[in-house]
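1. need the 3D shape of this:
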Amino acid sequence: MLHQKFFNRFVIRQIIWAFVITYLLFSLYLVIFKEYNFLILVLPGILFGLAFVDAFQTKHTIRKNYPIIGRLRYMLESIRPEMRQYFFEGELDGKPFNRRERSIVYQRAKNEKQTISFGMQDDPNRLGYEWAAHSIYPKEVSDFNFRTTIGNDQCKQPYSASIYNISAMSYGALSKKAIISLNKGAQLGGFAHNTGEGGLSPYHRSGGDLIWQIGTGYFGCRDEQGFFNDQLFAERSQYPEVKMIELKLSQGAKPGHGGLLPAEKNTVEVSKIRNVKPHTTVHSPSFHSAFGNATELAYFIKRLRDLSGGKPIGFKICIGKKSEFEDIVKAFKETGICPDFITIDGAEGGTGAAPLEFIDYMGMALSDALVFANKILKEYGLRDQVKIIAAGKVISAFDLAKAMALGADACYSARGMMFALGCIQALQCDSGHCPVGIATQDPLLYEGMDITDKSVRVATFHKNTMKAFGEFIGACGFSKPTEITPDVFHKRIEHGKNINFKEMYFSQS
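-> Okay, the predicted model is just below:
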């Protein structure tokens, strides 16, 4: 069998060479004796060159064994995601978001038909299927401007936030036109836009409310050594559009992982926004230098609140070790310093590029993390002082209601808002070659974005999602988000058996 395989490979390679050389000689003959133009030699010359390179290169065995045609393998592999998405993917296939989920965002962003015909396509009998119990006494919800006030007794400038806002995405990761469109959409729709940890760019300051996120690199409020700078923070936190400050401890895409800004991406513009030296490689460590334990974190939160003039201060975390989160809450209780909000990022959150081990195997899922955080805050008597914001694959009314049933007061969405901008889930976010101009700094790609159109789509998606949320909770018998209870949501855990979220998550609380 091995001899046969070798013989087949040998024969195929010789056939390829014979074809290429014959084609080249025949073309040369036509040029010499038939007076054809030398341009006729271009194609056979290219084929001969490719065959020669493939035969003598050492990096790819397939190309060496099968010159020219071996390249088809890499070409087909490169378009595999597009082939699957356009020709073979079903309505409930596709990761991290299936086609039906993406389609509902597109429809709501464009204000198109949002109904589906001919029944459900999901299987209600499959294990893991989740559903909500409706009421025969539904409530009519007429006001879809659902908001929650963030800011406890220690806050001087509380903020009335929408329950659905734009999650953290930095300028640099996203193009300037994408950032402007998101922010103008937030302004039109009356919701907030999280800056991401890349700093307060001028593109973020396009009229919408901002949540300024500060990560381990302290971009926009750091000194020359990379440490937190009180003066810069005090100055920029006073911008009127900055409504809240979020300290990022970790994120769902890469909890416990730092970041790197390559020198080639650190342009003069980016360096001014991030307050770093241009054209240098800048590291974001995996830990904060401003604090090293829970008590120091509490005092740093107080420091931020004082410097900002009393604006709401919170932190973002993807929960890992439960004991560490409990230690943080315990420190808040002991010091008397309480954040105004905590953002719980589920491990399924994912706009940030990261190694596979961090994306797939690190961090607690959003549902479990919400229940745990809610439980610990209640045990220490701080739940009334701290609002919880949920982040991680929240794009539909069901996702919103489910998060609130498990303890959230408000939600973020990153990828949902990217879909509203026109994201096609090409999975090229970290390549710089985003085909729709969102996650790229290539002017040839992002110049095609129309800011006026895209900002309206973002606002329209938010508006229609809030309307869908109102209709959804109304059908369940609730008139406002704070009334939602976990017993309304169910999950199939085995064949013939469902369990509601109250039994699943709170029976032992």
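2. could you use CA atoms for every contact and neighbour count after this?
-> Fine.
3. enumerate every residue touching the residue most central in space within the chain.
-> Nearest to the mean C-alpha position of the chain, by Cα atoms, centre = their mean, lies T351 at 2.6 Å. Residues near T351 by Cα atoms under 8 Å, 6 or more residues apart in numbering: M169, A253, A414, R415, C429.
4. and which of these is nearest to F6?
-> When the contacts of T351 are compared for distance to F6 (Cα to Cα), C429 wins out at 41.5 Å.
5. surely that closest one and G437 touch.
-> No: using Cα atoms under 8 Å, C429 makes no contact with G437, being 10.0 Å away.
6. the more surrounded of those two?
-> Neighbours were counted for C429 and for G437 using other Cα atoms under 10 Å; G437 has more, 25 against 19.
7. spatially nearest residue to the more buried one (excluding sequence neighbours)?
-> Nearest residue to G437, sequence neighbours excluded (Cα to Cα, 6 or more residues apart in numbering): Y446, at 3.7 Å.
8. another for comparison:
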Amino acid sequence: MKVRSGFILLSVLTIILTAGVCLIWKPVLWSLVVTAPIILIGFYDLTQKRQTILRNFPVLGHFRYLLESIRPEIMQYFVETDTQGRPINRMFRSLIYQRAKDVTDTVPFGTQMDVYRSGYEWMDHSMYAIDKKIIDTKPRVLVGGKHCRQPYSASLMNVSAMSYGSLSKNAVLALNKGAKMGDFAQNTGEGSISPFHLEPNGDLIWQIGTGYFGCRTKEGTFCPDSFAEKANLDSVKMIEIKISQGAKPGHGGILPAAKNTKEIAEIRNITPHTDVHSPPSHSAFSNPEELIEFISLLRERSNGKPIGFKLCVGKQQEFIEICKAMIKTGVTPDFITVDGGEGGTGAAPVEFSNSLGMPLRDGLAFVYDTLVGYGLKDEIKLMASGKIFTGFHIARALALGADMVSCARAMMMAIGCIQALECNTNSCPVGVATQNKSLMSGLDVNDKSFRVANFHRKTLKSFTELIAAAGVDSPEKLERKHVNRRIGMNVIKKYDEIFPYTKANSLL
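-> Below you'll find the model as predicted:
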């Protein structure tokens, strides 16, 4: 990288120039009092592995950490705001970093939020709280319906879909190695299975997108034979059909030419160094019955592994028609991932990210209630995806009907993402979302994999402590009545009032 190589070159030139000049004018030796410590600090930055910013930007990177260290005192002068000018709390970002680094994650001075603002949410605790020691801190969920021959025991929290190509090689390696250490799964994203997903041997959820990368013909249509080859890899535990994603539903994706290296092109079976677009919809199916047939085909060619699909809820009637097709054919997916319109880690058009797609809580409640109303929920597990950061976010999703969750943004932060907003420029300064070899080399896989495992472990631990305080001894027993939301200054409603339950089989 230019900064790294520039520092080394400048250091060498400074030493040579100082040595040469001091032969003529000895007082120049005093300049070493200033330059020598800077040079030594820079070379230490280059060799340490815990902080990517310092590896990629020796010496200069310390200014960022200096500002970060005094941030609590100057926060009132640097308040982040949303599009409507309202302050955004930074607590979640700091919490992720703390848990990933396995340092103290408690906070002083009480609640960090305005508890009287509309939208504030909380859980009811119990006078008869349960001893947290009796609750499993590593809860699992068995995924696999009546047609599944290879059910998978999944962790309650997993890594959401992020492709190799969007992410760097080192980022994928760190996430998968962390997943292996923590015994949870990594979703490959629609960019197919790369060697870096397989090297650490962590569990995979293989996502099949509209571009059918990794299982496509030369024309870009689905290829059953190449699918079967990858689907039967030992690392692949579940297979997910991506219908839509929260960041840009109905838009499709793009891999910029700058990121489309020869290696990525071979993995995806595409032409290198070109912009690659994923279509907005699938060519393998165009109606609910064809989707069900596609699910059956994937289940057959994968020898009975769990098959599901991911969607951001749009037109509700379209999902209802899928449920009707399940009843008509007797075939159901093993899981459904509900992505929120507020989710997404990559670049997307502003209109799509802000104004298209149902938010997670609304979409999740709708999907759960519809499945229950049609008598289908017992066969199908629900996964929630969309800004899942904390134990409370997990509890809230489960209360609405999810069986498990996945997160992308938080996992990116665990491996060092600082939200530099350079995801679409190939110049991510911490080597997470780039194919620039110099930048990605600053991301140390071993150190960051421990951080991924730490974040997963400590977040699930906080979740189990939270439900224990609420008097709930199992994740399956969380209900909507456990979560409160402030609607106005004097109006508070429980989730079962905001999202009333649908009676089982009532829609039949």
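9. ok, now how distant is the residue mapped onto M169 of the first structure from the second structure from M412 of the second structure?
-> Matched to the second structure by TM-score structural alignment, M169 of the first structure sits across from M162. Distance from M162 of the second structure to M412 of the second structure, counting by Cα to Cα, to the nearest Å: 9 Å.
10. which residues are in contact with the residue nearest to G437 of the first structure?
-> S175, K177, A178, V436, G437, I438, T440.
11. now do G217 of the first structure
-> Contacts for G217 of the first structure (Cα under 8 Å, 6+ apart) come out as E197, G226, F227, H283, S284, P285, H288.
12. which of the residues you listed has the most neighbours?
-> Highest neighbour count within the contacts of G217 of the first structure: E197, with 24 neighbours (other Cα under 10 Å).
13. now name the helix or strand holding it.
-> Using DSSP states H and E, E197 of the first structure falls within no helix or strand.
14. ok, A453 of the second structure next?
-> Applying DSSP H and E as the criterion places A453 of the second structure in helix 445-469.
15. what range in the first structure does that helix sit on?
-> So helix 445-469 of the second structure is aligned with residues 451-475, judged by TM-score structural alignment.
16. what are the ranges of the strands in the stretch 1-150 of the second structure?
-> 121-123, 140-143 (DSSP state E, counting those that start in this stretch).
17. can you check the stretch 201-350 of the second structure too?
-> Remark: strands assigned in the stretch 201-350 of the second structure by DSSP E, counting those that start in this stretch are 203-208, 236-242, 254-255, 276-277, 307-311, 335-339.
18. then the stretch 401-509 of the first structure?
-> Going by DSSP E, counting those that start in this stretch, the stretch 401-509 of the first structure shows strands at 410-413, 489-494, 497-500.
19. so which of the ones you listed gets nearest H462 of the first structure?
-> In terms of Cα to Cα, the element of these nearest to H462 of the first structure is strand 410-413, at 10.2 Å.
20. aligned counterpart of D223 of the first structure in the second structure, please.
-> Under the alignment (TM-score structural alignment), D223 of the first structure pairs with T217 in the second structure.
21. nearest residue to that match other than its sequence neighbours?
-> Nearest non-adjacent residue to T217 of the second structure, counting by Cα to Cα, 6+ apart: C223, 5.6 Å away.
22. wait, that neighbour touches I208, no?
-> No: taking Cα under 8 Å as the definition, C223 of the second structure is not a contact partner of I208, at 11.4 Å.
23. between the strands of the stretch 201-350 of the second structure, which gets nearest to D473 of the second structure?
-> When the strands of the stretch 201-350 of the second structure are compared by Cα to Cα, strand 335-339 sits nearest D473 of the second structure, at 24.3 Å.
24. and the helix holding A453 of the second structure, which residues are buried?
-> By neighbour count on 16 or more other Cα atoms under 10 Å, the buried set for helix 445-469 of the second structure is 445, 447-469.
25. picking up where we left off before, of all the strands of the stretch 401-509 of the first structure, which lies closest to L127 of the first structure?
-> Of all the strands of the stretch 401-509 of the first structure, strand 489-494 sits nearest to L127 of the first structure, with 5.3 Å by Cα to Cα.
26. so the closest one corresponds to what in the second structure?
-> The aligned range for strand 489-494 of the first structure in the second structure is 483-488, by TM-score structural alignment.
27. against V331 of the second structure, how distant is the aligned partner of G207 of the first structure in the second structure?
-> Under the alignment (TM-score structural alignment), G207 of the first structure pairs with N201 of the second structure. Applying Cα to Cα, the value for N201 of the second structure to V331 of the second structure is 31 Å.
28. about what we covered before: ok, the match of M169 of the first structure touching G189?
-> Yes: between M162 of the second structure and G189 a contact is recorded at 4.4 Å, counting by Cα under 8 Å.
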